[in-house]
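> okay, here's the prediction I keep looking at, along with the sequence it came from:
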Amino acid sequence: MKLGINGMGRIGRTFFRVLWQNKALEQLKVINDIMPKTHLIYLLQYDTVRGNLGVKINETAGGIEVNGHTIEVHQHDRPENIPWGKAQVDTVVEATGIFTKKADLEAHLRAGVKRCLLTTSGGTDIPLYIEGVNEADYQKEKIFSIGSCTVNGTAPLVKALQDFSPRSLYVNVIHAYSSRQNILDSYYPELRRTRAAADNIIPLHINLDLSLQRLFPGMKDHISSITSRVPVPCGVLADMTFMLATPPASSAQMVEHLKQKQQQMARIMQVTHDPIVSSDIINDPHSLTIDGEFVQVMDNHVKLMVWFDNEWGFSNRLYDWSNRLNNIE
């Protein structure tokens, strides 16, 4: 497997670290990002959330070198101009957050890759596959999405509750601030995003409900979602309230059900009874961790609180997909 990454923001750089941790960095052949190479090296080496990479990154004439492995680095602003084919890249991870339409992603194929993996949900014309939900349905499409961190952090739980016939879902994704917010009050097209991220709880609209309805069409028009951005640099607590057609008899019964599902989705989902807080979830590779202390059943409603590291968990799903695609080759 020969990988390329387009876009070295939080997800691109975290995926780089996951590859390094799993001794799989040799798979990465090409990086493309418009930032200067000196800045790329610095941001890969040092990270406020993750710490020092622990190995020296050296600059080369055409890229970077890490522990004897050389990676090409390019700075093209359009997918069609990136020399994927020349480097014989098989799969490109599209992580800019900019090129999310199918027409843009097809440009990667014209540039020489076999397939393009999108790190956000994309449009309905782009197949969506989520680990723990429908990854077995993958049909070897050349362009597909593995969703976002929030889809991966919530969809497996919706899947786990199908035994109770969920009828509706309300989700508030209490989410770390992101680079699309301002550190101080400043202009942004969306009014609430003009406010200082480190000093406010900021509610925003998100499209999580649309992605979940694609995955669970039986719940179409019965899923609602918002996000509340809070002053932490990483970590998510998703507050999920389901209405069930056939609810369990008690909260304890629901916990036992979730523990059984945990055994079936060991890499994806876990249940904890530890009194954790957001910093405790940092660097956890699971897509989601259910807080067992806050499983609440009332009549036909169940409230669940779900933790996840919005960068590390998702980047581990990227790594899972790179392994799956390698086995398909």
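Now that the structure is in, tell me what you want to look at. Residues are numbered from 1 along each chain as shown.

> from here on, just use CA atoms for contacts and neighbour counts.
OK.

> tally of neighbours for Ser250?
Residues near Ser250, counting by other Cα atoms under 10 Å, number 14.

> what's the distance between the residue nearest to it when sequence neighbours are not counted and Pro36?
Nearest non-adjacent residue to Ser250, counting by Cα to Cα, 6 or more residues apart in numbering: Val297, 6.0 Å away. Look at Val297 and Pro36: by Cα to Cα, to the nearest Å, they are 52 Å apart.

> for comparison:
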Amino acid sequence: MTDAHTPNPSDWSKRIELAEQMIPLIGRLHREKNVVTSIFGRLLVNPSDIEIIKMHRYARRVMERELPLEDTLPVFQTLLELDLGTASIDVARLAVGYKKQGGDLRAYLEEQLADVIGTKDTEVQRDVVLYGFGRIGRLLARILVARETQGRGTRLRAVVVRKKCADDIVKRASLLRRDSIHGAFDGSITIDEDKDIIWANGTPIQMIYANSPEEVDYTAYGIQDAIVVDNTGVWRDRAGLSQHLKSKGASKVLLTAPGKGDIKNIVYGINHTDIEDSDEVLSAASCTTNAITPVLKAIDHRYGVEFGHVETVHSFTNDQNLIDNFHKGERRGRAATLNMVLTSTGAAKAVAKALPEFEGKLTGNAIRVPTPDVSMAVLNLTVKQDVDADEVNNYLRTVSLKSTLRQQINYIKSPEVVSNDFIGSTHAGIVDGLATIATGNHLVLYVWYDNEFGYSNQVIRIVEEIAGTRPRVYPPRRELSELD
């Protein structure tokens, strides 16, 4: 039986031709104007012709029909003619809006994008340093390299590590080039061993070997006013992390783990507006906190959360043992690839650092399981009113498509998806609609998350916010209150 929305196979060549015309336009918009484009929120980052066609088909989730490539191609072409500044532009929404309004396309786009036209000369570039080069560090490097443009935005300048062997830089480059979970690096990597530089798609990444932050003088490498992203997890309090501020050329520190004490734990999309110019040390919280906090905020806004329990089913991490061996933590000494390991999580309590209204409302535990990436959080909530599963799902689907939380929350309703399907997701969390349970005022939600790549994207969003280089989103998204 033929799907009514399935295109006639005879027009496939035409669709390929249109998609091929878009590829250089997408590249030029990014390279020349620092403009990231998307189709209903799905980013177009070095897409193939087939990926572009699939994204236009994805539009059925939003508008109940496939988006014709003929509608979006003129938008891409006209955007390239405009004097745009840094922005994240949803080409699909502009195409649909223009289709309804009609008239002159350029005039329509100039009206919709008025706030970002002519702003290029006011934009800056900010240096970023990665302190540590483990799982998260290498993914951050991939994202930063992919987003780099000439003269604007964030720029990865250096990586600081301890030298472990004579050919350390060769091994570091190899780990950046090949990843067992996330695949090969998209591009070219070469090494200048004499100068300790890894070249990634034309970006020179200076490898700096040091045993402590105080040893590093970033200005010796031409690095100034740098944001240092500490992904080692060695220090989590203000005293420890402030060591980075003693390095010449460093001005801000962001920790890729929950911060202790009075350090602000930032979940982008939730409390990133709390970042002040005077903040020198910040935390990006944990992957689990990033996954569940946006969903909890959305549910609390609509239904009111009285209390709840968060159970995370989490992939094993580097701090666990491959085989049974001594570990200072309870149960974590047992073989990670052979056991489900019950352990604790601070994510439930950490939610309150981003959403103070959840103080004392959540408990949590974690089960580490024998998978290398992608985790799940089960939110067992008591809310202030009776709820219906379909209504909750429709609301969360709308939030994922139309709200200011669209980059944090995704929604899927498929009977066949499993954890591997979410590797590479840029969202903080993905609600599994088919698993939603609602009985009276009791609600259970299942939220998938790529605890490596999804979290790394959240970290980069904070880096861009600190740097003042975060792209403005067009057309603007709605606040949760506007969805009521």
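Thanks, I have it. Just so it is clear, the structure is predicted and the values come from calculations on it, not from any experiment.

> what about the helices in the second structure?
For the second structure, the helices defined by DSSP state H cover 12-33, 49-58, 60-63, 69-79, 91-101, 105-112, 135-147, 168-177, 238-241, 287-303, 347-354, 389-402, 453-467.

> for Gly333 of the second structure, which of those helices is the nearest?
helix 135-147 (20.5 Å; Cα to Cα).

> and the residue nearest to Ser250 of the first structure, what's its match in the second structure?
Per TM-score structural alignment, the equivalent position to Val297 of the first structure in the second structure is Ala438.

> please apply the same query to Tyr319 of the first structure.
Match for Tyr319 of the first structure (TM-score structural alignment): Ile460.

> for Leu43 of the first structure, see how far away the aligned residue in the first structure for Ile181 of the second structure is.
Matched to the first structure by TM-score structural alignment, Ile181 of the second structure sits across from Val49. Look at Val49 of the first structure and Leu43 of the first structure: by Cα to Cα, they are 11 Å apart.

> quick check: Ala245 of the first structure touching Gln162?
No - with contacts counted by Cα atoms under 8 Å, Ala245 of the first structure stays clear of Gln162, the gap being 10.0 Å.

> tell me how many other residues crowd His286 of the first structure.
24.

> residue in the second structure matching it?
Per TM-score structural alignment, His286 of the first structure is aligned with His427.

> contacting residues around that match?
His427 of the second structure sits next to Gln407, Gln408, Ile409, Asn410, Tyr449, Gly454, Tyr455, Asn457, Gln458 when contact means Cα atoms under 8 Å, 6 or more residues apart in numbering.

> the third one corresponds to which position in the first structure?
Looking back up the chat, that one is Ile409 of the second structure. Under TM-score structural alignment, Ile409 of the second structure pairs with Met269 in the first structure.

> which non-adjacent residue is nearest that match?
In space, and not counting its chain neighbours, Met269 of the first structure is closest to Leu288: 5.2 Å by Cα to Cα, 6+ apart.

> could you pull up the residues touching the one you found?
Asn152, Gly153, Thr154, Ile268, Met269, Gln270, Val306, Trp307, Phe308, Asp309, Gly313.

> can you do 6 Å?
When contacts are counted by Cα atoms under 6 Å, 6 or more residues apart in numbering, Leu288 of the first structure touches Gly153, Met269, Trp307, Phe308.

> what about the first one, distance to Asp47 of the first structure?
Okay, so that is Gly153 of the first structure. For Gly153 of the first structure, the distance to Asp47 of the first structure - Cα to Cα - is 23 Å.

> with the last one instead?
Computed with Cα to Cα, the distance linking Phe308 of the first structure and Asp47 of the first structure is 19 Å.

> higher neighbour count, these two?
Neighbour tally, Phe308 of the first structure and Asp47, criterion other Cα under 10 Å: the higher count belongs to Phe308, 32 against 14.

> quick one: residues contacting the more buried one.
For Phe308 of the first structure, the contact set (Cα under 6 Å, 6+ apart) comprises Gly235, Val236, Leu288.

> which residue in the second structure lines up with it?
In the second structure, Phe308 of the first structure lands on Tyr449 (TM-score structural alignment).

> nearest residue to its match other than its sequence neighbours?
Distances taken as Cα to Cα, 6+ apart put Gly429 closest to Tyr449 of the second structure, at 4.6 Å, once the chain neighbours are dropped.

> same thing with Asp373 of the second structure?
Per Cα to Cα, 6+ apart, closest to Asp373 of the second structure is Ser315, 5.3 Å.

> what about that neighbour, how many neighbours?
By other Cα under 10 Å, neighbour count at Ser315 of the second structure equals 21.

> show me the contacts for the one in the first structure that sits across from it in the alignment.
The alignment partner of Ser315 of the second structure in the first structure, by TM-score structural alignment, is Ala176. Applying Cα under 6 Å, 6+ apart to Ala176 of the first structure gives the contacts Arg229, Val230, Val232, Pro233, Cys234, Gly235.

> what about Ala176 of the first structure, distance to Leu237 of the first structure?
Distance, Ala176 of the first structure to Leu237 of the first structure, by Cα to Cα: 9 Å.

> what's the closest of the contacts of Phe308 of the first structure to Glu190 of the first structure?
For the contacts of Phe308 of the first structure, the nearest to Glu190 of the first structure is Val236 (21.8 Å; Cα to Cα).
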